[in-house]
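Colleague: Sequence first, then the predicted structure:
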Amino acid sequence: MSSTPTPSLRRRSGTAPAPAGISASRDLVVDFIRVACMFAVVAVHLLMMGISVDRSGIGVGNPLTSLSWFAQGTWFGQVMPLFFVVGGFASLTSWRSLQRRGGDAGDYLRNRVLRLVRPTVALYAFLTVALWSATAAGVPGDLLTVIAAGAGVQLWFLAAYLICQAMVPTMAKFHELAPYRTVAALAAGAVVVDVLRLGLEHNPWGFDSNPVGLLNMVFVWGLLQQLGFFYADGFFDRFAGWKLVLAAGACYLAMVPLTDAGPYPVDMLTSQNPPMFPLILVGLAHVLLVKAAYPFLQRCVQLGWVQKVMFVVGSRSMTIYLWHLPLIIAMFGIALVLGLPFPEPASTQWWLSRPVFYVAAWALVLLVSMPLVRLELAGTALAQGASRPAMWRIAAGTILAVIPPFVVMRTALDATNATWGLVLLVIAVALVTGKVPDRTWKTPRLIAKGSVAS
């Protein structure tokens, strides 16, 4: 992920020499943050799954909600805003690199759809077979509903990220022309959407205001992506560390009247779907703290073992993200079948057992990712002789790719939407892959006896 310095905002992040064998323009701290976010996501999802077994059957709950500090803890532990920021960094550097090679918006979007959707097709195929098989095997409907919903929780990110990726060429242009006005417009849009949504929340007509909030998938996630553009341009490098920490503290201070005394929930996980304005403050605070700790993080990423972990996890991050929840559920299912003890969720014994389950979850995820990562790492170059699909095909493929995870985000996963979702995702990949022209087979010319072929 490299960026090209140009006048005004653009400047490389950090000045320390890059480790041997790694491009000097690559910001390893960004790679480190993405991998750290992945470890945090797996940890949070594991801790949110409390299994209890008693005479009444199997119960599933979220032990974290019983912790008095959990809601405030999400101001620091909710890492998805930071994920969109570092994603914005990667997107802008990739877009600029593509432009230097003569590529356009169609090329960029086609590449992103292939990178994101091909690994998702494998997950949908697995979920389709697994859920229909469980139904045929007579798994109780209520239990299967909980399992299916849990296995699809993470899919909302695919819908949100694809929407943001589709915006990159346009938003990069706005960033070049008017970076601060672009951010201000996105922030204003997020506030307006929240005002409308919260204002309609208790309307007398029973109107569901959540669909209004879906507009913030563009404004909130889009603004966080835009902050990644500023990161790529070295904007945050202008400020001393103490100023960055002070600004991060101001972000958290501003959240107090918005949440404790205001209309927003304190728990930032509940502000995620649809996203709400405070997530912007969380993401900004996180990136400010990252830049304040940048010298320390640079020293960390120069350690050999850290780079190895970053490579293993970073090279299959999409595969890990998509599969970690189904595999965690499968791991707990195996433990139930084996009759392993399940401590009372949130008890001392439960907390002491979490590190073992966390290590086991990562071992299982990495094992399963070994064959699946090929889908994530497969090239996006057109086959020899193939022509790039028309822009309408790329746009249609993008829309079709967004629909299945978007529906899961709104209604939860089940066997039916896993099935038709798989079909749409396969069509999306086919639309953007590119068509090899039909070969023209010429009929051999008959040569008269005694003649000479020319």
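Modeller: Happy to help now that I have it.
Colleague: hey, let's count contacts and neighbours off CA atoms from now on
Modeller: Fine.
Colleague: Which helix or strand contains residue 139?
Modeller: Assessed by DSSP states H and E, residue 139 sits outside every helix and strand.
Colleague: Tell me how many other residues surround it.
Modeller: 13 (other Cα atoms under 10 Å).
Colleague: By neighbour count, which bits of the helix or strand hosting residue 357 are buried? Give me those.
Modeller: If you go by DSSP H and E, residue 357 is part of helix 348-377. Within helix 348-377, the residues that count as buried by 16 or more other Cα atoms under 10 Å are 350, 357-358, 361-362, 364-366, 368-369, 372-373, 375-376.
Colleague: Which stretches in the stretch 351-454 of the chain count as helices?
Modeller: Using DSSP state H, counting those that start in this stretch, the helices found in the stretch 351-454 of the chain span residues 391-411, 415-433.
Colleague: how about those helices in TSV, adding mean neighbour count and distance to residue 218?
Modeller: Below are the helices of the stretch 351-454 of the chain laid out as TSV (neighbours: other Cα atoms under 10 Å; distance: least, Cα to Cα, whole Å):
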stretch	mean neighbour count	distance to residue 218
helix 391-411	20	13
helix 415-433	21	21
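Colleague: Tell me which of these lies nearest to residue 145.
Modeller: In terms of Cα to Cα, the element of the helices of the stretch 351-454 of the chain nearest to residue 145 is helix 415-433, at 9.3 Å.
Colleague: still on that earlier bit, closest one to residue 170 out of the buried residues of helix 348-377, please.
Modeller: Nearest to residue 170 among the buried residues of helix 348-377: residue 376, at 25.5 Å, using Cα to Cα.
Colleague: what separates the closest one from residue 430, distance-wise?
Modeller: Per Cα to Cα, to the nearest Å, residue 376 is found 16 Å from residue 430.
Colleague: here's the one I want to compare it with:
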Amino acid sequence: MPDTQDGRRPRSALRRAAARIDDATPARRDRAVDALRALAILGVVLGHWLVTALVADGGSLRAASPLAAMPWLAPVSWTFQTLAVFFMVGGHVATRSLASARARGVSYGAWLRARLGRLFVPVTAMLAVWTVAAAGLLLGGASFVTVHTVVKLALSPLWFLLVFAMLTAATPLVTRLNPLWPLAVVLHVDVVRFGLGGPAWLGWVNLAAGWLVPYSLGAAWTRGELERPRAGWTLLVGGAVAAAVLVRWAGYPASMVGVPGAAVSNLNPPTLAAVAFGLAQCGLALLLRDRLRRAMRRPLAWAAVALVNLSAMTVFLWHQTAMMATTATALTAGRLPGLHTVPDGLDWVAARLLWLPVFGLALVVCRAAFHGLEQGTRRSRGRRSRGRRSTVVRVHHRSHRSHRPEPKAARSA
């Protein structure tokens, strides 16, 4: 019996902590928004860990993808390429936050500094760490190919943050923007680029226009234009059919992520097929909102989602570093299947799945080291907002000091 009681104590403590977080969350908070953001972040992380390989080639490491040797695995990219959902949620949260700031008399400049500070303070630390790491690798005798490969992978998340920052700055212009306008830009760019033999550089226009489509969908969500199930079904069916037609008859790649060596990437820069597929994902996300709201009524589920959201920037910035740190450390034991070998068969896929928990543990270490920077920006924003700091954040930090639930104070968007 003592063993059973001891075994129950951690579970009971966990449930009490989850209950405190649940009780402290304002009743008006739309938990589906947080759940969608968490799912989008985890989708990106798992997608990168599954389709990115570092192959030991002589004395160097080079990047490879299982999608190059096994193109029939393209549906994996359909599942884990969730950036469109993240941009839609980002547009919804930003437009709602801007409206709240204006109602409180906060200037656009102050609002924008607070939003961008949360993005770029953790980025500064990442750049500093990787500058030192790259210099150390070169001085330690690592080949230029290896250093270029690992630095490129580590810093690859930054392109997303630059686009997201640009769209955040443009939020006042996006609040009334119809998503059909940026969609029309993407369509015309692809027609000129692929249909009329236009210059390849023209595709980079879609880096802004392509992600503006789901971001402006988020603004439409804030305006209440996407509340009916019909909107979600239209996006899901219309986007899926359009993507299928473009892949089947217009020659677009089936993979929704970049594949090394491929002539065309659907993601870098975004193509019409990727945008259409993103619309389908956004439609599915909208249709799942009610189910997610019901699921988030469970304290344990909501606590897990809240903690992922509190660490979203840290997880996004450092997940590639966690994978590469594991790969480099394990290289001392030789070329290990699923980690250093060529991703050209199902045996590699099976081995890779076994490495995912190890990548997760490495990411936990990265979170412990760098999460304070993300929290620091939240605290600064809370002080500037006159104490309107996230209730969930406050409960998370105080849960070990008190069993009393915090009051359901309102939280700023």
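Modeller: Alright, I've got the coordinates. Please read all numbers here as calculations on a predicted model, not as lab measurements.
Colleague: who's in contact with residue 51 of structure 2?
Modeller: Neighbour list for residue 51 of structure 2: 65-67 [criterion: Cα atoms under 8 Å, 6 or more residues apart in numbering].
Colleague: and those, which of them are in helices?
Modeller: Counting by DSSP state H, the part of these found in helices is 66-67.
Colleague: What is the aligned counterpart of residue 367 of structure 2 in structure 1?
Modeller: Alignment note (TM-score structural alignment): residue 367 of structure 2 maps to residue 369 of structure 1.
Colleague: Please report how far the counterpart of residue 113 of structure 2 in structure 1 lies from residue 381 of structure 1.
Modeller: For residue 113 of structure 2, the aligned position in structure 1 is residue 110, judged by TM-score structural alignment. As judged by Cα to Cα, residue 110 of structure 1 and residue 381 of structure 1 stand 10 Å apart.
Colleague: Please say which of those two ends up with more neighbours.
Modeller: Of the pair residue 110 of structure 1 and residue 381, residue 110 is the one with more neighbours under other Cα under 10 Å, namely 26 against 13.
Colleague: Verify the stated contact: the more buried one with residue 430.
Modeller: No: judged on Cα atoms under 8 Å, residue 110 of structure 1 makes no contact with residue 430 at a distance of 10.9 Å.
Colleague: All the strands of structure 2, residue numbers only.
Modeller: 53-57, 60-64 (DSSP state E).
Colleague: looking at those, which is buried most?
Modeller: Per residue and on average, the most neighbours among these fall to strand 53-57, with a mean of 21 (mean count of other Cα atoms under 10 Å).
Colleague: Give the other helices and strands that that strand contacts.
Modeller: Here strand 53-57 of structure 2 touches strand 60-64, going by 3 or more Cα pairs under 8 Å, 6 or more residues apart in numbering; DSSP states H and E.
Colleague: Tell me what angle the strand it packs on forms with strand 53-57.
Modeller: Orientation of strand 60-64 of structure 2 against strand 53-57 (axes from the mean of the first three to the mean of the last three Cα atoms, to 10 degrees) gives an angle of 140 degrees.
Colleague: Now do the contacts for the closest residue to residue 363 of structure 2 other than its chain neighbours.
Modeller: In this structure, residue 363 of structure 2 finds its nearest non-sequential neighbour in residue 322, 5.1 Å apart by Cα to Cα, 6 or more residues apart in numbering. By Cα under 8 Å, 6+ apart, residue 322 of structure 2 lies in contact with 359-360, 362-363, 366.
Colleague: likewise residue 52 of structure 2?
Modeller: 63-66.
Colleague: now the alignment partner in structure 1 of it: how far from residue 340 of structure 1?
Modeller: Residue 52 of structure 2 maps onto residue 49 in structure 1 when the alignment is built from TM-score structural alignment. Separation of residue 49 of structure 1 from residue 340 of structure 1 (Cα to Cα) stands at 16 Å.
Colleague: which residues in the stretch 1-150 of structure 2 form helices?
Modeller: Per DSSP H, counting those that start in this stretch, the stretch 1-150 of structure 2 carries helices over the ranges 2-24, 31-51, 66-69, 74-80, 83-103, 108-139, 144-155.
Colleague: Tell me which of the ones you listed sits nearest to residue 184 of structure 2.
Modeller: helix 83-103 (16.9 Å).
Colleague: residue range for that closest one in structure 1?
Modeller: Aligned by TM-score structural alignment, helix 83-103 of structure 2 corresponds to residues 80-100 of structure 1.
Colleague: buried set for the matching stretch?
Modeller: For stretch 80-100 of structure 1, a neighbour-count test (16+ other Cα under 10 Å) marks 80-97 as buried.
Colleague: cool, and stretch 130-144 of structure 2?
Modeller: Buried positions in stretch 130-144 of structure 2, judged by neighbour count with 16+ other Cα under 10 Å: 130, 134, 142.
Colleague: What is the nearest of those to residue 330 of structure 2?
Modeller: residue 142 (16.1 Å).
Colleague: mind listing what the closest one touches?
Modeller: Residues near residue 142 of structure 2 by Cα under 8 Å, 6+ apart: residue 60.
Colleague: any idea how far residue 53 of structure 2 is from it?
Modeller: Distance of residue 142 of structure 2 to residue 53 of structure 2, given as Cα to Cα: 18 Å.
Colleague: swap in residue 173 of structure 2?
Modeller: 40 Å.
Colleague: Where do the helices of the stretch 201-350 of structure 1 begin and end?
Modeller: Using DSSP H, counting those that start in this stretch, helices in the stretch 201-350 of structure 1 cover 210-213, 216-232, 241-259, 278-292, 294-301, 304-314, 317-337, 348-377.
Colleague: Make JSON lines out of the strands of structure 2 and add distance to residue 270 of structure 2.
Modeller: Shown next, in JSON lines, are the strands of structure 2 (distance: least, Cα to Cα, whole Å):
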{"stretch": "strand 53-57", "distance to residue 270 of structure 2": "22"}
{"stretch": "strand 60-64", "distance to residue 270 of structure 2": "21"}
